[in-house]
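*Asks:* Just the structure for this:
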Amino acid sequence: MSEVAMIGIDLAKRVFQLHGACPNGTVVFRKKLTRIQLLAFMSQQSACIVAMEACATAHSWGRQFETLGHTVRLIAPNYVKPFVKRQKNDVADAEAQQARAMLFRTRQMFVGQRTQTINALRGHLAEHGVVAPQGAIQVKRLADAVTDETVGLPAGVRELAKVYIVQIEDLSAQIAALDRQMKGAAKEAEAARRAQTMPGVGPITALAIETFAPDLNCFRRGRDFAAWLGLVPKQTSTGGRPRLGKTSKMGQRDIRRLLISGAMAVLQAVERFGKPHNGWLISMLERKPRMLVAVALANKMARGLWAMVTKQEDYQNPAMMV
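*Replies:* Okay, here's the model as predicted:
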């Protein structure tokens, strides 16, 4: 049997559903156990992460699993809800806690590996006089230099550089395949389709909100959703004097990062085309640092997304509502 890295458990009164997965996400087992059988089965498993929904009995079970050497992770119920599949049953619940989030984590890992490989290749070739700007789009320039025999590269360096280029191409192909999978899933979900009507929100961001965020109706206002994402200033108030610092970064980092990236794309479009109805952004860019403006816009986007989802409306440009 393959090594189990994580076990998801759907807790109940008498019957428990277990879903075990190996480090690459492949399903190792799906089991249905009684209360008496659960501890005996877990004692036979090697130390791994045990994920459970936080409920009345979760802490008690967690303490018992920790005595067996496992690492327990309790998930808040509102975080579990986005992973529940359309047909409600306990087996699907335990499996769904691990499924869609793994798609994002895998893509994130591949992107990080590609960036690391590109930077390594740029660094090695720079030592031999081959220089290219940053970014994945510049890999072709490096590849052309490696294959160009007129470029004075030692034979050993040229061969090793080709290994780097093949690795980068493989990672790019895998990232593209995951992007297609995520775009397909975003088209099927109505909430994700609606979120994409907002400028700066693409299929990956829309699907991340669908996956990682709880039901947005549980937030009283859009400001609460923005605070949950960590897109608000960190407060260190004392003596009745409010002091606001940098963003708290206390919320869901995946959605926060994607919203800020989308906001940066909107800023780039505003700077390039200078649309009149984005006058407040142009004014902010003249007075404030670019990243600060991007975070402010991401906060505004989060509040707008909350309103769109809760009211079930597509994005409406404020300039067109006069």
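
*Asks:* alpha carbons only for contacts and neighbour counts from here, please
*Replies:* Fine.

*Asks:* Give me the buried positions along the host helix or strand of Ser261.
*Replies:* Following DSSP states H and E, one finds Ser261 within helix 253-273. Residues 254-267, 270 are the ones in helix 253-273 that count as buried (16 or more other C-alpha atoms under 10 Å).

*Asks:* Check stretch 186-200 too.
*Replies:* Within stretch 186-200, the residues that qualify as buried by neighbour count (16+ other C-alpha under 10 Å) are 186-187, 191-198, 200.

*Asks:* Mind picking the one among the buried residues of helix 253-273 that's closest to Ile118?
*Replies:* Ser261 (20.6 Å; C-alpha to C-alpha).

*Asks:* hmm, back to that, most widely separated two among the buried residues of stretch 186-200?
*Replies:* Maximum distance among the buried residues of stretch 186-200 (C-alpha to C-alpha): 16.7 Å, for Lys187 and Gly200.

*Asks:* For my notes, confirm Gly251 occurs in a strand.
*Replies:* No: counting by DSSP: H, G, I helix; E, B strand; the rest coil, one finds Gly251 to be coil, located in no strand.

*Asks:* residues contacting it?
*Replies:* Taking C-alpha atoms under 8 Å, 6 or more residues apart in numbering, we find Gly251 in contact with 227-230.

*Asks:* Arg253 is in contact with Trp228, isn't it?
*Replies:* No: under the criterion of C-alpha atoms under 8 Å, Arg253 makes no contact with Trp228, lying 10.0 Å away.

*Asks:* burial count for the spatially closest residue to Thr71 that is not a sequence neighbour?
*Replies:* Distances taken as C-alpha to C-alpha, 6 or more residues apart in numbering place Ile49 nearest to Thr71, at 4.7 Å, with adjacent residues excluded. Number of residues near Ile49 (other C-alpha atoms under 10 Å) recorded here: 19.

*Asks:* Second input sequence below; structure requested for side-by-side comparison:
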Amino acid sequence: MPTINDATTGVGVLNATALYAAIGNGSQFATPRALSVWLGVTPKQYASGEKSFYGGITKRGNQYLRKQLIHGARSVMYRTKNRDDKLSVWVKQLVERRGKNKAAVALANRLARLAWILLQRNENYQPVAS
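*Replies:* Alright, predicted model coming up:
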């Protein structure tokens, strides 16, 4: 099982084991987006004619895992205050544009997609220095 354990990633031992217990290596999902949709951290999409808009999150899939990823995302958001790496800058900009709660869900979505990629490649997380 690959690890994503890093103090700034939002996915520690508890979240990593819960994710692995729920999806294994993630082979049942064709893309990272499919995992995000299954977890319910993507917005509902409404379309009629030429108009299309997004609602709140779908809340599908594993409720415990979604909650844990969002809590991990909040932890990352808390640690970005005095940092200037790419992820921290992205999170700060997102919080300014959308607010803390939407930013937490968006970051949880990003973490889930990253976890799927690492599980598929069977690699450990290596943070990129900026």
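
*Asks:* So how do I select the buried members of the contacts of Gly251 of the first structure in PyMOL?
*Replies:* Buried members of those, defined by 16+ other C-alpha under 10 Å, are picked up in PyMOL with:
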select buried, resi 227+228+229+230
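
*Asks:* Make JSON lines out of the contacts of Gly251 of the first structure and add secondary structure and distance to Val28 of the first structure.
*Replies:* Formatted as JSON lines, the contacts of Gly251 of the first structure follow (DSSP: H, G, I helix; E, B strand; the rest coil; distance: C-alpha to C-alpha, whole Å):
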{"residue": "Ala227", "secondary structure": "helix", "distance to Val28 of the first structure": "38"}
{"residue": "Trp228", "secondary structure": "helix", "distance to Val28 of the first structure": "34"}
{"residue": "Leu229", "secondary structure": "coil", "distance to Val28 of the first structure": "34"}
{"residue": "Gly230", "secondary structure": "coil", "distance to Val28 of the first structure": "36"}
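
*Asks:* could you dump the contacts of Gly251 of the first structure to TSV with distance to Asp314 of the first structure?
*Replies:* Shown next, in TSV, are the contacts of Gly251 of the first structure (distance: C-alpha to C-alpha, whole Å):
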residue	distance to Asp314 of the first structure
Ala227	23
Trp228	22
Leu229	21
Gly230	24
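
*Asks:* For the stretch 51-200 of the first structure, which segments count as strands?
*Replies:* Here the stretch 51-200 of the first structure has its strands, by DSSP state E, counting those that start in this stretch, at 71-75.

*Asks:* ok, which stretches of it are helices?
*Replies:* In the stretch 51-200 of the first structure, the segments counted as helices under DSSP state H, counting those that start in this stretch are 58-67, 77-80, 90-96, 99-126, 139-147, 155-188, 190-195.

*Asks:* which residues touch the residue of the second structure most remote from its centre?
*Replies:* Distance from the C-alpha centroid of the second structure, by C-alpha atoms, centre = their mean, peaks at Gly49 (31.1 Å). Counting by C-alpha under 8 Å, 6+ apart, Gly49 of the second structure touches no other residue.

*Asks:* Aligned to it, what sits in the first structure?
*Replies:* The equivalent of Gly49 of the second structure in the first structure is Gly239 (alignment by TM-score structural alignment).

*Asks:* for Ala34 of the second structure, same thing?
*Replies:* By TM-score structural alignment, Ala34 of the second structure lines up with Asp224.

*Asks:* any idea which helix is longest in the second structure?
*Replies:* Longest helix of the second structure, by residue count under DSSP state H: helix 100-121.

*Asks:* compared with the first structure, how much does that helix deviate?
*Replies:* Here helix 100-121 of the second structure, set against the first structure after superposition, deviates by a mean of 0.4 Å using mean C-alpha distance after the TM-score superposition for the first structure.

*Asks:* Return the angle between stretch directions for that helix and helix 63-79.
*Replies:* Relative orientation of helix 100-121 of the second structure and helix 63-79, computed by axes from the mean of the first three to the mean of the last three C-alpha atoms, to 10 degrees: 110 degrees.

*Asks:* Please work out which residues outside helix 100-121 of the second structure touch it.
*Replies:* Helix 100-121 of the second structure is contacted by residues 1-2, 4, 9-11, 25-27, 32-33, 35-36, 41-42, 66, 69-74, 77, 91, 94-95, 124-125 when judged by C-alpha under 8 Å, 6+ apart.

*Asks:* corresponding residues in the first structure for it?
*Replies:* Residues 290-311 of the first structure are where helix 100-121 of the second structure aligns, with TM-score structural alignment as the criterion.

*Asks:* Show me what counts as buried in that stretch.
*Replies:* Neighbour counts over stretch 290-311 of the first structure (16+ other C-alpha under 10 Å) mark 293-310 as buried.

*Asks:* dump the residue contacts of Glu96 of the second structure.
*Replies:* With contact set as C-alpha under 8 Å, 6+ apart, Glu96 of the second structure has no partners.

*Asks:* Are we agreed that it is in a strand?
*Replies:* No: counting by three-state DSSP, Glu96 of the second structure is not found in a strand; it is helix.

*Asks:* Go ahead and flag the most central residue of the first structure.
*Replies:* In the first structure, the residue lying closest to the centroid (C-alpha atoms, centre = their mean) is Asp254, at 3.5 Å.

*Asks:* Map that residue onto the second structure.
*Replies:* In the second structure, Asp254 of the first structure lines up with Tyr64, judged by TM-score structural alignment.
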